[in-house]
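In: Coordinates for the following, if possible.
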Amino acid sequence: MKLRMNHHKANPAAYKAMSGLEQFIRDSGLDHELYEWIKLRASQINNCSFCIDMHAKDLLKMGVSAEKIMLLTAWHEAPHFTSQERAVLELTECATKLSEAGVPKDVYDRVREHFDEKQFVDLIMAINVINSWNRLGVSTGMYPGAFS
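Out: Got it, this is the predicted structure:
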């Protein structure tokens, strides 16, 4: 594999803007582990190997079991996820695949059982940020170890 370009160096202003969005989410009060689940699931959907590798490792460092991480693609059938995590994973899938069906009202309602309006917007912003990182990563040919 060969990295197409280093987007950090090619356009530092764009990288700074993305980093600002990332910092916004980190400062939002969103649970850090929940944010990592959002990042990993969206990255799986978008086939961003660089981000899948990074966020799976981040979850492991946080003490999440390898078993739970491996079951993320089948979270619908795995008993390892809380109702809050399930609602967020479903929202992540809908918002990442937005053109397929949008965000149905029942998904919105399930998320709102756990999160207020501000937190809902924070979740959407978190999903937006990782989808943007994935698009940068995939488009520039990033892969695990690309910058090592």
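In: CA atoms for contacts and neighbours, from now on please.
Out: Noted.
In: could you say which helix or strand contains the residue lying closest to Cys94 once chain neighbours are set aside?
Out: Nearest residue to Cys94 in three dimensions, chain neighbours excluded: Val103, at 5.4 Å (Cα to Cα, 6 or more residues apart in numbering). Val103 belongs to no helix or strand when assigned by DSSP states H and E.
In: for comparison, sequence B:
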Amino acid sequence: MEKRINVFAKGQGAMKAIYGLATYLSKSNLEESLLNLVYFRVSQVNGCCYCLDMHSKDLRARGEAEQRLYLMNAWREAPCYSDRERAAFAWAEAVTKIAGGHVPDEIYQEAIKQFSDEELIDLTLAVITINSYNRINIAFPNKVGDYQPAKFAAHQ
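Out: As a prediction, this is how the structure comes out:
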């Protein structure tokens, strides 16, 4: 692959806007573990290797069971996810896979059972944010494997 622009070095002004979203979300009422699981799932859907590497390391560093990461692609059948997590994954997938139109009513109904209005808005913003990161990393690939969880804190 031809060497691409390092958007994190050359696009600092543009990236500052996305970092602002991440900072906002870090202060939301959504659990950090749930946010990272959503980031991991959306990155699976989008095929973003860099973000999968990053969020799997962040999750493991914060004590997430590896089995839950291994089963994420089959979250609907796996018994290890809570109803809140399942609602978040369904919501995240529906907001990510937009070719079908609006989020289906049944997914919305399950989401509002599990999340307050503010939490659902923040969850939607989290999905939008990780989709943005995924698309940046797909357009301008970073070297995969070098990410260390402690480095993420420097951007906050």
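In: Just give the TM-score of the two.
Out: Taking TM-score structural alignment, normalised by the length of the first structure as the basis, the two superposed chains have a TM-score of 0.94; 148 aligned residues with a Cα RMSD of 1.7 Å.
In: so the residue nearest to Cys94 of the first structure makes contact with Ala95?
Out: Yes: with contact defined as Cα atoms under 8 Å, Val103 of the first structure reaches Ala95; the gap is 6.3 Å.
In: what's the counterpart of Met142 of the first structure in the second structure?
Out: Matched to the second structure by TM-score structural alignment, Met142 of the first structure sits across from Asn142.
In: Quick check: its match touching Cys48?
Out: No: proximity of Asn142 of the second structure to Cys48 does not meet the contact threshold set by Cα under 8 Å, at 10.3 Å.
In: Let's verify the match of Met142 of the first structure: helix, strand, or coil?
Out: Secondary structure, DSSP: H, G, I helix; E, B strand; the rest coil: Asn142 of the second structure is coil.
In: Apart from its neighbours in sequence, what residue is nearest it?
Out: Spatial nearest neighbour of Asn142 of the second structure, excluding adjacent residues (Cα to Cα, 6+ apart): Tyr50 at 6.6 Å.
In: give me the number of residues near that neighbour?
Out: 20 (other Cα atoms under 10 Å).
In: what's the answer for Ile124 of the first structure, then?
Out: If you count neighbours by other Cα under 10 Å, Ile124 of the first structure ends up with 18.
In: residue closest to the middle of the second structure?
Out: Centroid check for the second structure by Cα atoms, centre = their mean gives Tyr39 as the closest residue, at 1.4 Å.
In: how much does the helix or strand containing that residue stray from the first structure?
Out: Element membership for Tyr39 of the second structure, per DSSP H and E: helix 32-46. Superposed on the first structure, helix 32-46 of the second structure shows a mean distance of 0.4 Å to its aligned residues (mean Cα distance after the TM-score superposition for the first structure).
In: For that helix, report the contacting residues that lie outside it.
Out: Residues outside helix 32-46 of the second structure that contact it (Cα atoms under 8 Å, 6 or more residues apart in numbering) are 26, 49, 51-52, 55-56, 58-59, 62, 64, 72-73, 85, 88-89, 92-93, 96, 123, 126-127, 130-131, 134.
In: between whichever strand or helix holds Met18 of the first structure and helix 32-45, how many degrees?
Out: Secondary structure assignment for Met18 of the first structure, by DSSP H and E: helix 12-27. Per axes from the mean of the first three to the mean of the last three Cα atoms, to 10 degrees, the angle that helix 12-27 of the first structure makes with helix 32-45 is 130 degrees.
In: in helix 12-27 of the first structure, what's buried?
Out: For helix 12-27 of the first structure, a neighbour-count test (16 or more other Cα atoms under 10 Å) marks Tyr15, Met18, Leu21, Glu22, Ile25 as buried.
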